[in-house]
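Enquirer: Take a look and give me a structure for this.
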Amino acid sequence: MAERFELKIISPDEVFYEGEGTFLEFVSVEGEMGVYQNHIPLTTILEPCVMKIHNESEVKKAAILGGFVEIQKDKITVLAEDAQWPEEIDVERAKKAEERAKERLAKKDGIDILRAEVALKKAIARQNAVK
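Expert: Coordinates of the predicted model:
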């Protein structure tokens, strides 16, 4: 049996997830990360991504749309800008958001490129969570 850690994912509206895990996968601004219990303490910024919560052979996926993660030896806390389970995601809406973001990026005239890039990452994360 793998060693477990406590995991809490908090969004502005709710405690999105609270439970145990044996491995956690996500994308930070520093790249893809995987965390087991007894990981070196670390705080990092999350990119919009699909977070995978492993608990033995079970894997839960969630779209995490930015935020922070604090890793301690036996506890991980995620402060998410927004978090959604795959069944909560409107795939058609996410596809349309992706198209709009790509159009805004292609124009490059007077728009906020950074906002369009973030919107694109969020739309892609939502779609990937459903896959």
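Enquirer: CA only for contacts and neighbour counts going forward, please
Expert: Fine.
Enquirer: now the end-to-end length of stretch 53-61.
Expert: 6 Å (C-alpha to C-alpha, to the nearest Å).
Enquirer: what's the answer for stretch 80-89, then?
Expert: Calculated as C-alpha to C-alpha, the first-to-last residue distance of stretch 80-89 is 16 Å.
Enquirer: quick one more, to check against the first:
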Amino acid sequence: MNKKFHLTIVTPDNTYYEGEVDELVVTTEKGPIGILANRLSIITAVVPSVISYYEDGNKKVLFTSSGVFKFRDNKAVLMVDACESKEEIDKKRAEEALERSKNRLKEHSDKVNVARAKMAMARAMGRLSLIDKY
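Expert: Just a heads-up that it's a prediction; the model follows:
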């Protein structure tokens, strides 16, 4: 049996990554899920978080924003609004975005602003988590 599967990470701007991997961990609304070759098909929403995958035994980590994940026939496609490595993240900008989102949540003038502020906070926290943990 095949122990690897094909992973493609796509953003609106480009194909961020494409290659054969041993394992993938993505975070859904219900929590993290691990993906190995030959698993059952799945399609699910993903939330802003740090994802990890193993390429030839080497662990790689990235920040991904919200999107959709699909796995079928040993082909995984992760379609997200943004994808960044630790080196691509501007820590100061992420810290400022976190502070802005916290301030907006304090104001909570309407439901739309609250939802947007929560998503902005999740993205900022995900980016900072990648910088701080890896």
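Enquirer: Residue 67 of the second structure: what's its closest spatial neighbour, skipping adjacent residues?
Expert: Using C-alpha to C-alpha, 6 or more residues apart in numbering and skipping residues adjacent in sequence, the residue nearest residue 67 of the second structure is residue 80, 4.1 Å away.
Enquirer: That neighbour: what's it in contact with?
Expert: Residue 80 of the second structure sits next to 9-12, 64-68 when contact means C-alpha atoms under 8 Å, 6 or more residues apart in numbering.
Enquirer: closest to residue 133 of the second structure among the residues you listed?
Expert: residue 64 (15.2 Å; C-alpha to C-alpha).
Enquirer: how much space is there between the closest one and residue 58 of the second structure?
Expert: In terms of C-alpha to C-alpha, residue 64 of the second structure sits 19 Å off from residue 58 of the second structure.
Enquirer: so what does the longest helix seen in the second structure touch, helix or strand wise?
Expert: Counting by DSSP state H, the longest helix found in the second structure is helix 111-133. Contacts defined by 3 or more C-alpha pairs under 8 Å, 6 or more residues apart in numbering; DSSP states H and E place helix 111-133 of the second structure against strand 49-55, strand 58-64, helix 91-107.
Enquirer: what residues does that helix touch?
Expert: 48-50, 61-65, 86, 89, 91, 94-95, 97-98, 101-102, 104-105, 108.
Enquirer: List buried residues within those.
Expert: Buried members of the contacts of helix 111-133 of the second structure, counted by 16 or more other C-alpha atoms under 10 Å: 48-50, 61-65, 86, 89, 91, 94-95, 97-98, 101-102, 104-105.
Enquirer: Among the contacts of residue 80 of the second structure, name the ones in helices.
Expert: Among the contacts of residue 80 of the second structure, no member lies in helices (by DSSP H).
Enquirer: Now tabulate those residues in a markdown table and tack on distance to residue 124 of the second structure.
Expert: Shown next, in a markdown table, are the contacts of residue 80 of the second structure (distance: C-alpha to C-alpha, whole Å):
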| residue | distance to residue 124 of the second structure |
| --- | --- |
| 9 | 20 |
| 10 | 20 |
| 11 | 18 |
| 12 | 19 |
| 64 | 11 |
| 65 | 10 |
| 66 | 12 |
| 67 | 16 |
| 68 | 19 |
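Enquirer: Good, we can wrap up now.
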